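# return atomic coordinates for the entry below.
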Amino acid sequence: MTKRTGVAHRLAEALGIVLGTQEIPLRLRAWDGSEAGPAGAPVIEFRSRRGLRRMLWSPNQLGLSRAYVAGDIDGPGDLFESFSALSSVGKFAELKAFRPPTLGERSRLLRTAVRMGALGLPPAPPPEEMNVTRFGRKHSRKRDAAAISSHYDVGNDFYALVLGTSMVYSCAVWEDENTGLDAAQVAKLDLVCRKLDLRPDMRVLDVGCGWGSFALHAARSYGVDVVGVTLSKEQAVLGRKRAADAGLADRVEIRVQDYRDVTDGPFDAISSIGMAEHVGREQIANYASHLFGLLRPGGRLLNHAISWNAGDMPPDPDSFIPRYVFPDGEMLSLTVMLGALESAGLEVLDVEALRLHYGLTLRAWVRNLEENWDEAVRLTSEGRARVWRLYMAASALGFERGLNGVNQVLAQRPGGGNPPLRLREWI
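Here you go, the predicted structure:
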C-alpha cells in the first residue's frame, strides 16, 4: 500500500463502506490529484465531490452507477480489470443484492462526507435513468411498449456501431475465442434454424424479432415465410428495409405488435431469441401457453433466454440494470422457464447452455463501442454511451462468473410425430 495523501484516502474509506470491505483493490484518484490504493491496481477517478454525494444518498450499486453515468467518476483504463477487481471483494463477491449499510456505517459515511465538504441535497439522477416506464400496471401492453421503446428506440445507427453488421442483439455461438462476432452470430442464427428443423415454405413466427436478422437468415437460407413481431418502431422500420433490400419482402413480414396480440396461427415453428426476459415472472405461464396455442401439432419452439443463476434472491428492481437498461426486465431461473413450458403442454426436447458464449459476445460489443466511442456519443449522448459500456462490461463478468446464464430450450407441441432418436447428432 502506498502512502495516502490528500482526500483520496478518505474516498477509500467511503467506498469501503459502500462495498462492505476494508481492502479496496483499486487505485483511487481524487479531484485534488491525490491517490490512494495499491500501486499498479486499476484506477478509478473521482472527478468531483458530487460522486461522493451520490454514494452518500444511495450507498449501493445504484449510487455508484449514477456517478459513473453522470461522469462524476470514471475508469480511464480497462473497465473489465476494474470490475474484476471489484467483483472479488465485499458485497460484489457475495453474488447477492447489496445489503443496506448499517446505522453505524451510514454515520461513518456521513462524517467522511462532512470532512470532505461533500454534504448537500441529493444530486438529480442522470437524464438517462428510465423512470417514465414505471407508470401503469407492470407488464400491461402499454407499459411493456414503453419499456421496450426506452431501450431499443435509441437509434439504429448507434446499435449498428455496437452490434456490427449482423445486427443481432443476443448471445452468439462461438467456435472458439478467435471467431469473429459476425461469424458467431450467423452460427447462432443457423443453429436455431436447424433446431427448429426449418424446411421450405414453412410458416415461422419470430417473437421479439429485433431488426429482422433471424427472419432474414431463415427466409434466405431455408426458404421459409417469417412473421416477426417487435414493440420497437425503429427496429421494425429497419427490419422492413433490410427485407426489401434483400429481395425478401414477400417472405418476411415485420409487425409492430405485442406477442399477446398475435392470433393468426398456426405456425410450423416459433423462435423467441432474447425476448422472454421482458415477459416477467407473473406473465411467463401465459407467454408459454399463448405460444403453445400458436403452434401446429408437432411444431417446435426455440426459447433462447438469459437465466438468473444466483439463487433464490432475484436482482434488486432498483439497481442499475432495471433503472437504466431493461426496465421491468426479469431474469428467471432455468427451472422456472422449463416449468412454464411444460405446464403449457410443450415437450422439452433439448437444453443447451451458452453462458460462456455470452461473455465473449458482450466483450466484442464493448470493444465495438470503445473503438467507435466518439461516434456513439454523437449519435446518442455521453451518458447513454456510458450506460451501455457499464452494463455490457458488468454483464460480461456476470456471465463469466456464473451469476447469469443463457439457455436455448427446444420444445415441441405434441401430436405431430416424434423427433429423431438422437436429436443432437441430427442437428
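
# make it CA atoms for all contacts and neighbour counts henceforth
Noted.

# helices and strands around the helix ranked longest in the chain, which ones?
If you go by DSSP state H, the chain has its longest helix at helix 382-401. Counting contacts by 3 or more C-alpha pairs under 8 Å, 6 or more residues apart in numbering; DSSP states H and E, helix 382-401 is packed against helix 61-70, helix 79-86, helix 355-371, helix 373-379.

# roughly how far is it from the heart of the chain?
For helix 382-401, the separation from the chain centroid amounts to 8 Å (computed by C-alpha atoms, centre = their mean, to the nearest Å).

# let me have the helices and strands packed on helix 382-401 in CSV, extended by distance to Asn407.
Formatted as CSV, the entries for these read as follows, by distance: least, C-alpha to C-alpha, whole Å:
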stretch, distance to Asn407
helix 61-70, 27
helix 79-86, 24
helix 355-371, 7
helix 373-379, 30
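
# out of those, nearest to Val168?
Nearest to Val168, of all those, is helix 355-371, at 10.4 Å by C-alpha to C-alpha.

# please list all residues in contact with Leu205.
When the contact criterion is C-alpha atoms under 8 Å, 6 or more residues apart in numbering, the partners of Leu205 are Val226, Val227, Gly228, Val229, Phe267, Ala269, Ile270, Ser271.

# what about 10 Å?
Leu205 sits next to 215, 225-229, 253, 259, 262, 265-272, 291, 294-295, 301 when contact means C-alpha atoms under 10 Å, 6 or more residues apart in numbering.

# alongside the first, I'd like the structure of this one:
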Amino acid sequence: MIGTPPAADRLARLAEEIVGEPPTVRLRAWDGSEAGPADAPVVEVRHRRALRRLLWRPDRMGLARAWVAGEITVPGDLYDVLARLTFPAEGPHDRGAAVRDLLALGLPGPPPPVPAEEARRRTGARHGRERDRRAVSHHYDVGNDFYDLVLGPSLVYSCAYWDTAHPTAGGSDAPAGPGARTAVTLEAAQEAKLELICRKLGLRPGDRLLDVGCGWGSLVLHAARHHGVHAVGVTLSAEQAARATERAAAQGLADRVEIRFQDYRDVGDGPYDAIASVGMAEHVGAAEFGRYAAVVHALLRPGGRLLNHQIARRPAPDETRYRLDPFIDSYVFPDGELAPLGHTVSGLETAGLEVRDVESLREHYALTLRQWVRNLEAAWPQAVRLAGPGRARIWRLYMAASALAFEQGNLGINQILAVRTGDRGSSGLPLRARDWTAGPRP
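Below is the predicted model:
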C-alpha cells in the first residue's frame, strides 16, 4: 500500500504550482520532513494553518499573515531566502492546482484570524489629520525601548552616512564631534548624517530650525548643541514627543529645543531659517504632496533652505496602478506612499522652491538597514519581550527585505536641498555649494 507523501513533498509541489518553477529553498514541514535543494537555505512551515491562510488569500498577503503569526519562519540567513524567493503579486501561477493541493492537505474551514498587528479598518479621509495620526502611531508607538534596541544609542530612524562599505557592528571607537569623517560604526555614521544635514542647511548660531517629523529629536539636539540654533521638532507620535522632550532636558538644551506633538500642517510660527524633513514625506501621500511643499515653502523665510530626505521608488509603467506592497501597507506603514524622485523634485519646484542639489544615499541605506537587522537579531529574546513576537517578526522581515531592495536598486533614498529664493533670485548658497559651508545670507 502506498503511504501518504511527506508533507514537505506536497509543499514543494504546491510551491511550484504557485511560482511556476521548482522551489529554490529547502522546505521543512511541521512533520519534520524536508524537500527541495539540499544546499539551499531552509524555510520552515511550522503549522498547516499557514496553508489555510493561503487557501483563503493565495497572494502575498496570505504569506505575510503566516509569517507574522509565526507559522512560517526562517531559522537561518533571511537575506539568502529573500534573494531566492519569488511570489506572484496576483496569486498562484496555477491557481486551480494550488487550491486542489491545499484542500488535499486537509485544510477546509474558515479563514484563520488576522494577526493582531495588522492595521485595522481605516476610517476618515485618506491623509486626513486623525487618520495620519493613527497611521503614525501604528508604526512608531510600539515602545521606545524597542527602538532603543534596534536603532542603538543614536536613536536615528533614517539612513546613516557611511565612509566605508564594511562598517563594524558597534563599539566606542567612533570619532566624536561634528565633521568627523570616519564613520565605521552605526553611531558614527548617524552622527555624520546629522552633521551633513546641518551643513547643507547652512546652520548658524541663532537660526531657527524646524524639523518636520522629528522622531526622537536627534537632529534638533545635534543642531542645537553643535550649531547653536533654536530648534522646533514636530511629530505625530506621542511616545516620540515624550522621549525627545526628556532627551532635550537631560542634555541641558530645553531652552533651545522645543518638541511638539503636532501636525506639520498646524505649525504657524514661521518664518524659519531652515527646515529639515527626514523620512517624513513618505507619510504625506501623492495627493497631499503639493500641499506639503506649499506649507514648507510658506514656513521658510526668503533665502531659507529645505533639506528633504526621502525614499524613492522606480516609476511605474502605469502610475495610476501603483500600490504600496500590501505587507508594508498593512503591517509597517499604513497609508504610506513612495514617489519617484522626479515627482518629488517637480512637487517642490511647483510650490516655488528652487532645487539646488540632489544626493543619492542608496547604498548607505542598505548598510544602515543591515546594522538594524543585526541589532534586532542579536537581542531577539529582548525584542520579543518588548514588542511581542509578531511585531519583532514584522521588523525583521521588512528591514531585511528593504536592505535588499536598496542593494538591488529597486528603492532609492535622496537628500534634496531646496531654497526659497530671496530678493533678485538670490539663493544664499556659496558658488561651490558641495563644500557645504554656510555661505553668505541675504
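
# now the TM-score, please.
The TM-score (TM-score structural alignment, normalised by the length of structure 1) is 0.94; 412 aligned residues with a C-alpha RMSD of 1.5 Å.

# quick one on the thing from earlier: matching residues in structure 2 for the longest helix of structure 1?
Helix 382-401 of structure 1 falls opposite residues 389-408 of structure 2 when the two are matched by TM-score structural alignment.

# return the set of buried residues in the matching stretch.
When burial is assessed from 16 or more other C-alpha atoms under 10 Å, stretch 389-408 of structure 2 yields the following buried residues: 389-407.

# burial check on the corresponding residue of structure 1 for Ile72 of structure 2, number of neighbours?
Ile72 of structure 2 is assigned Ile73 in structure 1 as its aligned equivalent, the criterion being TM-score structural alignment. Counted with other C-alpha atoms under 10 Å, the burial measure for Ile73 of structure 1 works out to 24 neighbours.

# got the contact list for the closest residue to Ile73 of structure 1 other than its chain neighbours?
Counting by C-alpha to C-alpha, 6 or more residues apart in numbering, the nearest residue to Ile73 of structure 1 once its immediate chain neighbours are dropped is Phe46, at 4.5 Å. Shown in contact with Phe46 of structure 1 (C-alpha under 10 Å, 6+ apart): 8, 11, 28-33, 52, 67-68, 71-75.

# over to Gly76 of structure 2?
When contacts are counted by C-alpha under 10 Å, 6+ apart, Gly76 of structure 2 touches Pro41, Val42, Val43.

# between the residues you listed, which has the most around it?
Top of these by neighbour number is Val42, holding 24 neighbours under the definition other C-alpha under 10 Å.

# surely it is in contact with Asp77?
Yes. Counting by C-alpha atoms under 10 Å, Asp77 is a contact partner of Val42 of structure 2 at 8.6 Å.

# in structure 2, where's the longest strand?
Longest strand of structure 2, by residue count under DSSP state E: strand 300-313.

# what's the mean gap between the helix or strand just after that one and the aligned bit of structure 1?
Per DSSP states H and E, the first helix or strand lying C-terminal to strand 300-313 of structure 2 is helix 326-327. After superposition onto structure 1, the mean distance of helix 326-327 of structure 2 to its aligned counterpart is 0.6 Å, using mean C-alpha distance after the TM-score superposition for structure 1.

# picking up where we left off before, after the longest helix of structure 1 comes which helix or strand?
strand 404-412.

# average gap between that next one and structure 2?
Between strand 404-412 of structure 1 and its aligned partner residues in structure 2, the average distance after superposition works out to 0.4 Å, using mean C-alpha distance after the TM-score superposition for structure 1.

# that strand vs strand 295-308, what angle?
Angle, strand 404-412 of structure 1 to strand 295-308, by axes from the mean of the first three to the mean of the last three C-alpha atoms, to 10 degrees: 170 degrees.
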